[in-house]
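Enquirer: fold the stuff below for me.
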Amino acid sequence: MDSTRIDRWLWAVRLVKTRSAAADACRGGHVRVNDRSAKAATPVKPGDVVRARLHDRTRLVDVVRVIDKRVGAPDAVTCYVDRSPEPVPGLSGPVARRDRGAGRPTKRDRRELDRLRGIE
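Expert: You can find the predicted model right below:
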């Protein structure tokens, strides 16, 4: 096999959980093949560079082998070389949210928010 659809390949190498999620990512403009926006049917072949924004993280992978059937995780990682940038530490901490219509935060709420943010 020399090429396959990008949505099928993303699913087969386990970068996304379902093939429909891969198609949705392509439809939303979150997948690029060789710096070109990719539709779900865009062919991918060995040597291509795939950039995908998946699960709030940018993945940059080089295609080494093309598969169209989902395989086990140890086999899947042999199909690409991951050149993704390291996630920025500290951005995945707790997020302070308030209910809509709750009004202004009280002094106590503000202090708790500051404590969460690391401001003392």
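Enquirer: only C-alpha atoms from now on, for both contacts and neighbour counts.
Expert: Will do.
Enquirer: what's the spacing between the spatially most central residue of the chain and D114?
Expert: Ranked by distance to the mean C-alpha position of the chain (C-alpha atoms, centre = their mean), the top residue is L54 at 1.4 Å. As judged by C-alpha to C-alpha, to the nearest Å, L54 and D114 stand 30 Å apart.
Enquirer: let's compare: structure for the following, please.
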Amino acid sequence: MDRWLWHARVVKARTSAAELVESGHVRVNGVRETSPGHAIKTGDVLTIALDRTVRVMKVVAFTERRGDANSARVLYEELNERKE
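Expert: Predicted structure coming up:
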């Protein structure tokens, strides 16, 4: 999970992703997860409390390497955005 969060550019460093999960700020399908190595799969919904906001993201894809912001955006679907 920490690797996916880093690849998706939710955080700047993989260690930050691990700390975010360990501190209980990430839920997978509504269940709090505290293991950074927890496996996630396509279709999982992550709820992430980060920087006084809550992001709800649906896992859409995986990648082997961390890319730029454009390639990171294809890894998830933002579920808490307002669509007008």
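Enquirer: now the TM-score, please.
Expert: Put the two chains on top of each other and the TM-score (TM-score structural alignment, normalised by the length of structure 2) is 0.88; 81 aligned residues with a C-alpha RMSD of 1.3 Å.
Enquirer: equivalent range in structure 1 for the helix of greatest length in structure 2?
Expert: Longest helix of structure 2, by residue count under DSSP state H: helix 14-22. Here helix 14-22 of structure 2 aligns to structure 1 at residues 19-27, judged by TM-score structural alignment.
Enquirer: which residues of structure 2 fall in strands?
Expert: Chain-ordered strands for structure 2, with DSSP state E as the definition, fall at 26-28, 31-32, 45-50, 53-59, 76-78.
Enquirer: packing partners for the first one?
Expert: Yep, that's strand 26-28 of structure 2 we're talking about. If you count contacts as 3 or more C-alpha pairs under 8 Å, 6 or more residues apart in numbering; DSSP states H and E, strand 26-28 of structure 2 packs onto strand 45-50.
Enquirer: what stretch of structure 1 does the strand it packs on fall on?
Expert: Aligned using TM-score structural alignment, strand 45-50 of structure 2 spans residues 49-54 in structure 1.
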